[in-house]
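*Asks:* Quick one: sequence plus predicted model below, questions after.
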Amino acid sequence: MKKIELVVTLLLFVSLWGSCGERNKGKHLFILSGQSNMAALRPEESFTPAIEKKFGKENVIIIRDALSGQPIRRWYKNWKPLTGDEPQANPDLYDSLMVKVNTAISSQDIKTVTFIWMQGERDAREKLGEVYERSLTGLYHQLSGDLKRNDINFVIGRLSDFDMTDEKYPHWTMIRDIEVKVAESNPRFGWVNTDDLNDGYNRAGKEINNDLHMSAEGYVIMGKRFAEESIRLIRKNR
């Protein structure tokens, strides 16, 4: 009787070990997109090393596709203004991003997906903050649907303290608040502070203070923070 029980126990252990192995298969996919501050980020400076150190170089896929000065309607297909018909959605940047993503993940097992977003400056300047929340959450669900996953992690880089009086970009603080609100609405979401990253010296050696863009060191720190928040969400939601 004891021998039979031992065999059953061993078979159960092998079965559980095999199922755990299946769950642990696959690579971690990181998708970075947005406008100028994402376009200027150099993942190889800090983001990629931190991610590869955590998961192993062979276990990660990192894709960055960003373009300066672009509104969220260049990504979100169902974008609409609060009133009227103009401007209109033109999600060509999303399409080009997904070409890169689908090419990179072809024939790959993907364990986790983390979407990292640094954008909002253009929408703040054009006073389109009233539709930014639905656009941001809509973009997340759009990506989830296209990748056929309901477990995508979402890291949002909050706009910096560049225009806290809303003088130059009238909806600056509104979009900052929306980004935090969205990030705190879902256990798979998180946000990264950038208020201390736009002082110092830019890559051209010019001294900056509360600039629209980050300093040379600021971009390095931003990459680290994106990596840290991505890792935290993956660990929390595994």
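*Replies:* Thanks, I have the structure now.

*Asks:* rest of the way, CA atoms for contacts and neighbours
*Replies:* Will do.

*Asks:* does the residue nearest the centre of the chain belong to a helix or a strand, and which?
*Replies:* By Cα atoms, centre = their mean, the chain has its centre lying nearest to I116, at 0.9 Å. In this assignment (DSSP states H and E), I116 forms part of strand 110-118.

*Asks:* tell me which residues in that strand are buried?
*Replies:* Buried residues in strand 110-118, counted by 16 or more other Cα atoms under 10 Å: 110, 112-118.

*Asks:* Among those residues, which one lies nearest to M38?
*Replies:* Taking Cα to Cα as the measure, M38 lies nearest M118 of the buried residues of strand 110-118, at 5.6 Å.

*Asks:* who's in contact with that closest one?
*Replies:* 33-35, 37-38, 156-159 (Cα atoms under 8 Å, 6 or more residues apart in numbering).

*Asks:* right, and out of these, which lies closest to F47?
*Replies:* For these, the minimum distance to F47 (Cα to Cα) is 11.8 Å, reached by M38.

*Asks:* quick one on the thing from earlier: and the contacts of M118 as TSV, adding distance to C20, secondary structure and neighbour count?
*Replies:* Listed next are those as TSV, based on distance: Cα to Cα, whole Å; DSSP: H, G, I helix; E, B strand; the rest coil; neighbours: other Cα atoms under 10 Å:
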residue	distance to C20	secondary structure	neighbour count
S33	32	strand	23
G34	36	strand	27
Q35	39	coil	21
N37	39	helix	23
M38	36	helix	25
I156	31	strand	22
G157	34	strand	25
R158	36	coil	23
L159	40	coil	26
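
*Asks:* just these now: which is nearest T103?
*Replies:* S33 (16.3 Å).

*Asks:* any idea how far the closest one is from D123?
*Replies:* As judged by Cα to Cα, to the nearest Å, S33 and D123 stand 15 Å apart.

*Asks:* Make sure K224 is indeed in a helix.
*Replies:* Yes - checked against DSSP: H, G, I helix; E, B strand; the rest coil, K224 lies within a helix.

*Asks:* so it touches S46, yeah?
*Replies:* Yes - K224 is in contact with S46 according to Cα atoms under 8 Å; the separation is 5.4 Å.

*Asks:* quick one: secondary structure of V180?
*Replies:* The three-state label given to V180 by three-state DSSP is helix.

*Asks:* residue contacts, the nearest residue to V192 once chain neighbours are set aside?
*Replies:* Sequence neighbours aside, G157 is the residue nearest to V192 in space, at 4.8 Å (criterion: Cα to Cα, 6 or more residues apart in numbering). Contact analysis of G157 by Cα under 8 Å, 6+ apart lists 116-119, 179, 191-194, 226.

*Asks:* between these, which is nearest D163?
*Replies:* D163 lies nearest to T194 out of the contacts of G157, by Cα to Cα, at 12.9 Å.

*Asks:* this is the comparison structure:
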Amino acid sequence: MLGIVKPYYPISLKKMTQLRFLVITLSTTLLLSCSSTPKVKYADGVSDQLEYDVILMGGQSNMVGQGKLIDLEPMSFPNITLFDFSANPNLSPPQGNFGPEVGLSTELSKNYPNRRFLLIKYAIGGASLLDWSPNYDAQKAEITGHPEFGNMYKRLITLTDSLTQGHQVKTRALLWMQGERDARIPAAGVEYYQNFASLVNSIRKDLKSPELPIIFGKVNPPPHRYPALDTVIRAQMQITQELPNTYLIDTDDLEKWEDDLHYSSSGQINLGVKFGKKLTEHIEVETNAIHD
């Protein structure tokens, strides 16, 4: 079994309490993700003897997921290992919920039953791209109201390195569902393109994967509550036009809860399936190119 990976935080006396709480939170979440739940079973741990396709999953609340486990039929994914470091905005672990990993796992297990996948998911509800910036600025991140989140980008890289070190792995993609927070705050929304482009370029460099596919969902919260929504959507579309191997997933047909913001149980399953289908397309293209 892999050891607990502590999150990176800028240390100060002021933040020691939050740090201690987050370590406990993420440790608990990791232990839960490595064990089987009554409804959804994943493989335990990572074997040194097997090869894994690594899929990173990042973002905010719709990546954390508010699908309800109680709505699912029992299912098992013996060829998929999930490490889930997700948290609610108050940094508590989500209880009884699921995100797009279920639909994604269903699609991958169907298409590649003989391959091993390692899903590394890290998302916090309410996180903006200022929280995810590779050039993290704590003072600037306060604009979006959650300075306690700390340097999320560095933490994802640290988690990925720690969980894959010494194993036979190939990083296949970053799946991304985020942008609502930036759409809520115009000062963050206006920077969305440059901040997202910076994240894409940095993660490809840091993971030594210059062509890493970035598959991300279109944000679609209620416009009257999110004044920078159009700005963020234009930025998402611009990313796909200007950066190679970036793919925007349409989410307009996904069912939501009554808040018109978070995807329902069926919405989350279908979001994961969409991620899985696009990832499968890319894997098939890459596989055919190797065989040609």
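*Replies:* Received the coordinates, thanks. Just so you know, these numbers come straight off a predicted model, no measurement behind them.

*Asks:* Could you count how many residues lie near L199 of structure 2?
*Replies:* Per other Cα atoms under 10 Å, the neighbour tally for L199 of structure 2 reads 18.

*Asks:* ok, which stretches of the stretch 101-250 of structure 2 are helices?
*Replies:* Under the criterion DSSP state H, counting those that start in this stretch, the stretch 101-250 of structure 2 contains helices at 101-111, 138-141, 152-164, 180-184, 186-189, 192-206, 229-242.

*Asks:* Just tell me which of those ends up closest to E281 of structure 2.
*Replies:* The nearest among the helices of the stretch 101-250 of structure 2, by Cα to Cα, is helix 101-111 at 10.6 Å.

*Asks:* For that closest one, list every residue counted as buried.
*Replies:* Neighbour-count burial for helix 101-111 of structure 2 flags 101-109 (criterion: 16+ other Cα under 10 Å).

*Asks:* Quick check: the farthest pair among these?
*Replies:* Checked with Cα to Cα, the buried residues of helix 101-111 of structure 2 reach their widest spread between E101 and S109, with 11.7 Å between them.

*Asks:* hang on, the earlier thing: which one of the buried residues of strand 110-118 of structure 1 is nearest to M98 of structure 1?
*Replies:* Nearest to M98 of structure 1 among the buried residues of strand 110-118 of structure 1, counting by Cα to Cα, is F115 at 12.1 Å.

*Asks:* Surely that closest one touches L147?
*Replies:* No - using Cα under 8 Å, F115 of structure 1 is not in contact with L147; the gap is 11.6 Å.

*Asks:* Provide the secondary structure category for S76 of structure 2.
*Replies:* strand.

*Asks:* That one reaches S105, doesn't it?
*Replies:* No - at 9.3 Å, S76 of structure 2 and S105 do not qualify as touching, with contact defined as Cα under 8 Å.

*Asks:* that older thread, which residue in structure 2 lines up with the residue nearest to the centre of structure 1?
*Replies:* Matched across to structure 2, I116 of structure 1 falls on L175, judged by TM-score structural alignment.

*Asks:* With F216 of structure 2 as the reference, measure out to its match.
*Replies:* In terms of Cα to Cα, L175 of structure 2 sits 6 Å off from F216 of structure 2.

*Asks:* Mind listing the shared neighbours of these two?
*Replies:* Contact criterion Cα under 8 Å, 6+ apart; residues shared by L175 of structure 2 and F216: F275.

*Asks:* sorry, back to before: what would the buried residues of strand 110-118 of structure 1 look like in TSV with distance to I231 of structure 1?
*Replies:* Below are the buried residues of strand 110-118 of structure 1 laid out as TSV (distance: Cα to Cα, whole Å):
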residue	distance to I231 of structure 1
I110	16
T112	11
V113	11
T114	9
F115	12
I116	12
W117	15
M118	17
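
*Asks:* Out of those, which two sit at the greatest distance?
*Replies:* Most distant of those, by Cα to Cα, are I110 and M118, 23.3 Å apart.

*Asks:* With adjacent residues omitted, what lies nearest to K25 of structure 1?
*Replies:* Leaving aside its sequence neighbours, K25 of structure 1 sits nearest to K111 (Cα to Cα, 6+ apart; 6.5 Å).

*Asks:* isn't that neighbour right next to K27, touching?
*Replies:* Yes - between K111 of structure 1 and K27 there is a contact at 5.1 Å, judged by Cα under 8 Å.

*Asks:* Name the residues contacting each of the two.
*Replies:* The contact sets of K111 of structure 1 and K27 do not overlap (Cα under 8 Å, 6+ apart).

*Asks:* wait, isn't the match of I116 of structure 1 in contact with I55?
*Replies:* Yes - L175 of structure 2 is in contact with I55 according to Cα under 8 Å; the separation is 7.3 Å.

*Asks:* Quick one: map K205 of structure 2 onto structure 1.
*Replies:* Structural alignment (TM-score structural alignment) places K205 of structure 2 against G145 in structure 1.

*Asks:* about what we covered before: any idea which of the buried residues of strand 110-118 of structure 1 is closest to H141 of structure 1?
*Replies:* Each of those was checked against H141 of structure 1 using Cα to Cα; the closest is F115, at 11.3 Å.

*Asks:* Off-centre distance for stretch 122-134 of structure 2?
*Replies:* The chain centroid and the centroid of stretch 122-134 of structure 2 are separated by 10 Å, computed with Cα atoms, centre = their mean, to the nearest Å.

*Asks:* Identify each buried residue in it, please.
*Replies:* The neighbour-count criterion (16+ other Cα under 10 Å) identifies 122-134 as the buried residues of stretch 122-134 of structure 2.

*Asks:* do the same with stretch 237-248 of structure 2
*Replies:* Judged by neighbour count using 16+ other Cα under 10 Å, the buried positions of stretch 237-248 of structure 2 are 239-240, 245-248.

*Asks:* Mind listing the shared neighbours of S76 and S105 of structure 2?
*Replies:* Here S76 of structure 2 and S105 have no joint contacts, going by Cα under 8 Å, 6+ apart.
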